[in-house]
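Asks: sequence below, structure please.
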Amino acid sequence: MSFLERIEERPGAAELRAASYRMLGLKRGATCVDVACGAGHAVAELAKHGLKVTGIDADPDAVEAARERVPGAMFHVAHSSDLPLEDGSLDGYRALRLFHLLDDPGPTIAEAHRVLRPGGRIVVGGQDYGFVLIDSSDQDLTDVIRLGLESRTVSPRAVRTLRDTLLDQGFRDVEVAVHTEVVTDYRELAPQLRSAAGAAVEKALITKKDADSWLAEQSRRGRRNRFLAVLPTLLVGARR
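Replies: Modelled structure (predicted):
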């Protein structure tokens, strides 16, 4: 849960959530579900905007934390492909930071189509790990280490398929936006960098010496205020 909290409280996370709310375009009193709600940051903000929000997550610990953050909201522990919601019962559907965890986004998007009323709005998205940029003096090595980062997720490039998936499931007026976060504080991403380098070693993509050298360079960049990472997030919106 501390990891989820750190992600949502990083600089740029609130801006990304706000961009997803604008794309949803729901008015006060509308019903909405936040799938993969995590610790409930978006549920809390949507509720403050006057929406009737339900939060859903497959992780019971996440739902418990979300209930503590938003005591008055409704929450369920459920998988994104099997929601405990009635057909056509919602005006809005939101799901971010989910699709890299799924083998196939199709069942989840089909379930979103089921619970939305005709004309309801959906916004889905997340990071495409194939587009992550990290500056380095050895960009070829960095690209291999990024593959290590990708290996830690089920579907690291799933979000680039979401436009097609929405169209295949009958959604219309599909639009795609890119929200880009620029990180210049090495400390914000240091744990993820170590994880990516470790994964690249485990997959025999690089040697431990390569990983240690690369991590040392990134640490030096951080101390010299030369660290740079660019993290694009795709937001895909549509109408039921």
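Asks: drop to CA atoms for contacts and neighbour counts, all remaining ones
Replies: Will do.
Asks: any idea how far the residue nearest to Pro105 when sequence neighbours are not counted lies from Asp140?
Replies: Distances taken as CA to CA, 6 or more residues apart in numbering put Phe99 closest to Pro105, at 6.3 Å, once the chain neighbours are dropped. Counting by CA to CA, to the nearest Å, the gap from Phe99 to Asp140 is 27 Å.
Asks: Proceed likewise with the subsequent sequence, for comparison:
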Amino acid sequence: MAITWEAERPSDYLTRLASSDFGSAYKSLVLAELGLQPGATVVDLGCGPAADLAPLARAVGSAGRVVGIDHDASAVAIAAQATLAHPQVEVEVGDVHRLTLATGSVDRVHTDRVLQHVDDPDAVIAEAARIMRPGGVAAFAEPDWGTLVIDSPDPSIPEAYRRFICDQVIRNARIGRQVPALCEHNGLTVSRVLPVTGVFRDVATADRVFGFQRVTHRAVEAGYLTAGDGAAWLSHLRSASLFVSLTLFATFAERS
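Replies: Reported below is the predicted structural model:
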């Protein structure tokens, strides 16, 4: 099977995953479970280039308010352009560890694959708890890279590949399983945790999400795979019937 690896056609990771079947499925679930009402105020921490802002705006309606915050000024500029049709959306550059929003000023808080990358997930969740009104709900949708499963004739190669991702690529690789305890540490009540497992069988589709060639080359450079194992691994992904799965956990927590 001939494919063009993701590294050879760069595009935005957040948007790519959002448009996949897996992304659409878990995002629809999170939005429904968040229980947004017309007129509500919701904050999207780490909003990126607006993958979630328009759906949130439609849920709260014209009387509502959606605030998107991201540290990346270029992503915020893209998000502002993308949401021009939704005047209830505000986007701003900011630090999700230190929010400028007033205490008890919002109804809902949302993150999507953000806590896996931040310096201090506990501090971000503490800020989410602070800005929510009593009765407010936060939804933290975060993957757990320890659940990454890739079929291979040699099981040691995908195990080393996963270990590299957890050790070196994703700052908080196992955050999906850690969020409930962090919520409770910050005084939130966890109401439910919903696992969503994505299964990818098409190598081109999976590569747009996972970036196999780029990550494999880095794993070889870091000594997690030999050059021969890396080449065999990429050859297997190109030619074999692919099976890749990853579980994301959506944690919903309430402020008393």
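Asks: so which of Phe99 and Asp140 of structure 1 has more stuff around it?
Replies: Phe99 (27 against 10; other CA atoms under 10 Å).
Asks: wait, what's in contact with the residue positioned nearest the centre of structure 2?
Replies: By CA atoms, centre = their mean, structure 2 has its centre lying nearest to Arg113, at 1.6 Å. Contact analysis of Arg113 of structure 2 by CA atoms under 8 Å, 6 or more residues apart in numbering lists Ala141, Glu142, Pro143.
Asks: structure 2: which residue goes with the residue nearest to Pro105 of structure 1?
Replies: Using TM-score structural alignment as the criterion, Phe99 of structure 1 maps onto Leu115 of structure 2.
Asks: my read: that match touches Ala123, true?
Replies: No - if you go by CA atoms under 8 Å, Leu115 of structure 2 and Ala123 don't touch, sitting 10.1 Å apart.
Asks: and the alignment partner in structure 2 of Asp34 of structure 1, which helix or strand is it part of?
Replies: Under the alignment (TM-score structural alignment), Asp34 of structure 1 pairs with Asp44 of structure 2. According to DSSP states H and E, Asp44 of structure 2 maps onto strand 41-45.
Asks: got it, and Ala77 of structure 2?
Replies: Judged by DSSP H and E, Ala77 of structure 2 forms part of helix 73-82.
Asks: what does that helix correspond to over in structure 1?
Replies: With TM-score structural alignment as the criterion, helix 73-82 of structure 2 aligns to 60-69.
Asks: show residues contacting that stretch.
Replies: Residues contacting stretch 60-69 of structure 1 (CA under 8 Å, 6+ apart): 1, 37-41, 44, 55-57, 73, 75-77.
Asks: in structure 1, which spans are strands?
Replies: All strands of structure 1, identified by DSSP state E, fall at 31-35, 52-57, 74-77, 90-96, 116-127, 133-134, 172-183, 229-239.
Asks: quick revisit: quick one, what contacts the match of Phe99 of structure 1?
Replies: Per CA under 8 Å, 6+ apart, neighbours of Leu115 of structure 2: Pro121, Val124, Glu142, Asn172, Ile175.
Asks: what is the equivalent residue in structure 1 for the fourth one?
Replies: It refers to Asn172 of structure 2. Checking with TM-score structural alignment, Asn172 of structure 2 has Ser155 as its match.
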